[in-house]
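**Q** here is the input, now give the coordinates:
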Amino acid sequence: MTMAARIGRPLITLLGLVCVWWGIARWGHVPPYLLPAPDAVGRALWRQRALLGDSALTTLTETLCGLALGVCGGAVLALLMALSPGVRRWTMPLILLSQAIPVFALAPLLVLWFGFGMASKIVMAVLVIFFPVTSAFSDGLRQTPPDWVDLARTMGASRWRLLFLVRLPAALPAMASGIRVAAAIAPIGAVVGEWVGAASGLGFLMQTANTRFETDLMFAALLVLAVMTILLWWVVDLCLTRALYWVPVQHAQ
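**A** Next comes the predicted model:
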């Protein structure tokens, strides 16, 4: 599929959704404070561009910090679980428990423990992405082709060499999949933390606009968040694709 087709299809879909949105807002008899028209959201986006830019920068900083810490922590824990089955038996239930508790229930505690600054939002983002990275990388380490492992052992590879020279390279594509998922959901943790308690950020701005019935500003902040998330995923995917150049990439037809 050509580059024009890969770009054109999402744009056509987006244009269709905007047309449906505009039609509902124009002829659906929906009050503007419930569903503002796209042109009203565009005016709010331009009028409050400075505020939206500052808020987006705050949320992006929290997201990137949480993404970096979550990926590093998840990778280290996956390596420890690969080295020691005991570590896996003790830590995996705790990881599953952290995912069983809704993030909305944890957010007030994190704000109480880490304050209203960035720290609580970064921790929230780490909790959201920690499981996908750890699980994907751990599965990749455990699914190394047996022939590779047998060949390395036949050649006298030690446990550490087997891990870092055979199992780790074989698990990198699985880890990349986990990082892609993490990049897509990392902003959720930051925004949820901002909803509970913050003084800036897109989540805080959306909550404030909602309480003031400034629905056009809330939609504008939501649009900025969506664009930011898509761009973040695209950059991460591009970097991973170039870093793992030997992994074949299949595009949808």
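
**Q** for the rest of this, base every contact and every neighbour count on C-alpha atoms.
**A** Noted.

**Q** are there helices or strands packed against the helix or strand containing residue 170, and which ones?
**A** Element membership for residue 170, per DSSP states H and E: helix 168-196. Where contact means 3 or more Cα pairs under 8 Å, 6 or more residues apart in numbering; DSSP states H and E, helix 168-196 is packed against helix 49-83, helix 103-114, helix 118-142, helix 202-211, helix 215-243.

**Q** what angle sits between that helix and helix 49-83?
**A** Here helix 168-196 runs at an angle of 140 degrees relative to helix 49-83 (axes from the mean of the first three to the mean of the last three Cα atoms, to 10 degrees).

**Q** just want the angle from helix 168-196 to helix 202-211.
**A** 30 degrees.

**Q** tilt between helix 168-196 and helix 118-142?
**A** Using the same axes, to 10 degrees, helix 168-196 lies at 150 degrees relative to helix 118-142.

**Q** measure the residue lying closest to residue 52 once chain neighbours are set aside to residue 10 for me?
**A** Leaving aside its chain neighbours, residue 52 sits nearest to residue 221 (6.5 Å; criterion: Cα to Cα, 6 or more residues apart in numbering). Using Cα to Cα, to the nearest Å, residue 221 is found at 21 Å from residue 10.

**Q** neighbour count: the two, which is higher?
**A** residue 221 (29 against 11; other Cα atoms under 10 Å).

**Q** got a list of what the more buried one touches?
**A** Counting by Cα atoms under 8 Å, 6 or more residues apart in numbering, residue 221 touches 45, 52, 202, 205, 206.

**Q** check residue 189 too.
**A** Residue 189 is in contact with 63, 103, 121, 122, 124, 125, 126, 127, 128, counting by Cα under 8 Å, 6+ apart.

**Q** quick one: which of the residues you listed is most hemmed in?
**A** Of those, with other Cα under 10 Å as the count, residue 121 tops at 34 neighbours.

**Q** isn't that one right up against residue 196?
**A** No - between residue 121 and residue 196 there is no contact under Cα atoms under 8 Å: 9.7 Å.

**Q** one step back: out of the helices and strands packed on helix 168-196, which is closest to residue 170?
**A** Among those, the nearest to residue 170 by Cα to Cα is helix 118-142 (7.1 Å).

**Q** check which helices and strands the closest one sits against.
**A** Against helix 118-142 (3+ Cα pairs under 8 Å, 6+ apart) you get helix 49-83, helix 85-100, helix 103-114, helix 168-196.

**Q** second input sequence below; structure requested for side-by-side comparison:
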Amino acid sequence: MTGALGRLRRLTPALVLVLVGLAVWQWYVTASAVRPQVLPSPLRVLTEGWAFRAQIWANALPTLQVTAVGFAVSLAVGWAIAVAVDFSPWLRRALTPLLVASQTLPIIAIAPLLIIWFGFGLAPKVVVIALVTFFPIAVGLIEGFGRTDRQATNLLRSMGASRWAQFRYVRLPGAMPSFFTALRIGITYAVTGAIFAEYVGASAGLGIFMNLQKNSFRTDLVLAAVLVTALISVSLYGLTFLVQRLVAPWSRRG
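**A** Reported below is the predicted structural model:
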């Protein structure tokens, strides 16, 4: 109970700032009589979003599916790269520049090519999400493995422990704080990546819904979909703390 109250107190400044921003937004729209096609009021966004909740939810489900699959692939690739790099100094020197270079790729230019190569199915969207999110996962794990307590590693080595045993009992647990930090960064990128991937090739999803409503000058519904996207991102971000509590409670900081 005390912990919950403490977290609520930490969130209070952010909530107050959001409420103030919404109040100013509502006041400006009302006072200036700006057209809703240009800038709808927060109240209109909520009202219209609720009226079209069935359509928004129907499009949110494909986005969640793509996000889950793409991020699962990203986790698998990130873990595989990080573990391989940790076991092989040669791979560290070979792969680290490539990891950095992968983040310089213009996704907006590559995405249409992915449609040509993989078609309009799930594959190109999964690749986009993986390209956007695997870097923080891999780098977070690599840095976490590198911060392992040297004294503990030396102790296991002096006791004749194998490289795998040192990794399992020292390096892997020690990397968990860095991993979950990277996980929180990656999961928010995953939702954004899914929305972008839908723009370049999908039949349903929040990205498609936003694009259709934009073309119909329904700015209120575009913002309602943006709100749902933000809620999904925040929910997934919060879910990582629960996963951390269940999987690696010793790694929680503060």
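
**Q** quick revisit: now check structure 2 for the residue matching the residue nearest to residue 52 of structure 1.
**A** Alignment note: residue 221 of structure 1 maps to residue 225 in structure 2; criterion TM-score structural alignment.

**Q** relative to residue 149 of structure 2, how far out is that match?
**A** 46 Å.

**Q** again, but for residue 34 of structure 2
**A** Residue 34 of structure 2 is 60 Å from residue 149 of structure 2, by Cα to Cα.

**Q** cool, and residue 112 of structure 2?
**A** Taking Cα to Cα, one finds residue 112 of structure 2 at 45 Å from residue 149 of structure 2.

**Q** the two - which one has more neighbours?
**A** residue 112 (16 against 12).

**Q** give me the nearest residue to the more buried one, chain neighbours excluded.
**A** residue 200 (6.3 Å).

**Q** what's that neighbour aligned with over in structure 1?
**A** So residue 200 of structure 2 corresponds to residue 196, using TM-score structural alignment.

**Q** same deal with residue 81 of structure 2?
**A** By TM-score structural alignment, residue 81 of structure 2 lines up with residue 77.

**Q** who touches that match in this structure?
**A** residue 134.

**Q** how much space between the counterpart of residue 211 of structure 1 in structure 2 and residue 57 of structure 2?
**A** Alignment note (TM-score structural alignment): residue 211 of structure 1 maps to residue 215 of structure 2. Between residue 215 of structure 2 and residue 57 of structure 2 the distance is 20 Å, computed by Cα to Cα.

**Q** of these two, who's got more company?
**A** The neighbour count for residue 215 of structure 2 versus residue 57, taken as other Cα under 10 Å, is higher for residue 57 (15 against 10).

**Q** any idea how far the alignment partner in structure 1 of the more buried one is from residue 171 of structure 1?
**A** In structure 1, the residue matched to residue 57 of structure 2 (TM-score structural alignment) is residue 53. According to Cα to Cα, residue 53 of structure 1 and residue 171 of structure 1 sit 38 Å apart.

**Q** again, but for residue 121 of structure 1
**A** Counting by Cα to Cα - residue 121 of structure 1 and residue 171 of structure 1 are separated by 30 Å.

**Q** over to residue 161 of structure 1?
**A** 14 Å.

**Q** okay, those two: which has more neighbours?
**A** Using other Cα under 10 Å as the criterion, residue 161 of structure 1 and residue 171 rank with residue 171 on top: 19 against 14.

**Q** just tell me what the more buried one corresponds to in structure 2.
**A** Per TM-score structural alignment, the equivalent position to residue 171 of structure 1 in structure 2 is residue 175.

**Q** so how far is residue 112 of structure 2 from the closest residue in space to that match that isn't next to it in sequence?
**A** Spatial nearest neighbour of residue 175 of structure 2, chain neighbours left out: residue 144 (3.9 Å); criterion: Cα to Cα, 6+ apart. Residue 144 of structure 2 sits 35 Å away from residue 112 of structure 2, going by Cα to Cα.

**Q** go on, residue 212 of structure 2?
**A** From residue 212 of structure 2 to residue 112 of structure 2 the distance is 19 Å (Cα to Cα).

**Q** try residue 103 of structure 2
**A** Distance from residue 103 of structure 2 to residue 112 of structure 2, by Cα to Cα: 17 Å.

**Q** residue 214 of structure 2 now?
**A** From residue 214 of structure 2 across to residue 112 of structure 2, the span is 21 Å (Cα to Cα).

**Q** buried ones in stretch 217-227 of structure 1?
**A** For stretch 217-227 of structure 1, burial by neighbour count (16 or more other Cα atoms under 10 Å) applies to 217, 218, 219, 220, 221, 222, 224, 225.

**Q** with stretch 69-84 of structure 1 instead?
**A** 69, 70, 71, 73, 74, 75, 77, 78, 79, 81, 82.

**Q** name the nearest of these relative to residue 238 of structure 1.
**A** Nearest to residue 238 of structure 1 among the buried residues of stretch 69-84 of structure 1 is residue 71, at 16.8 Å by Cα to Cα.

**Q** show me the contacts for the residue nearest to that closest one when sequence neighbours are not counted.
**A** Leaving aside its sequence neighbours, residue 71 of structure 1 sits nearest to residue 133 (Cα to Cα, 6+ apart; 6.2 Å). Counting by Cα under 8 Å, 6+ apart, residue 133 of structure 1 touches 70, 71, 74, 75, 175, 178, 179, 182.

**Q** trace residue 133 of structure 1 over to structure 2, please.
**A** By TM-score structural alignment, residue 133 of structure 1 lines up with residue 137.

**Q** just residue 160 of structure 1 next, same as before
**A** In structure 2, residue 160 of structure 1 lines up with residue 164, judged by TM-score structural alignment.
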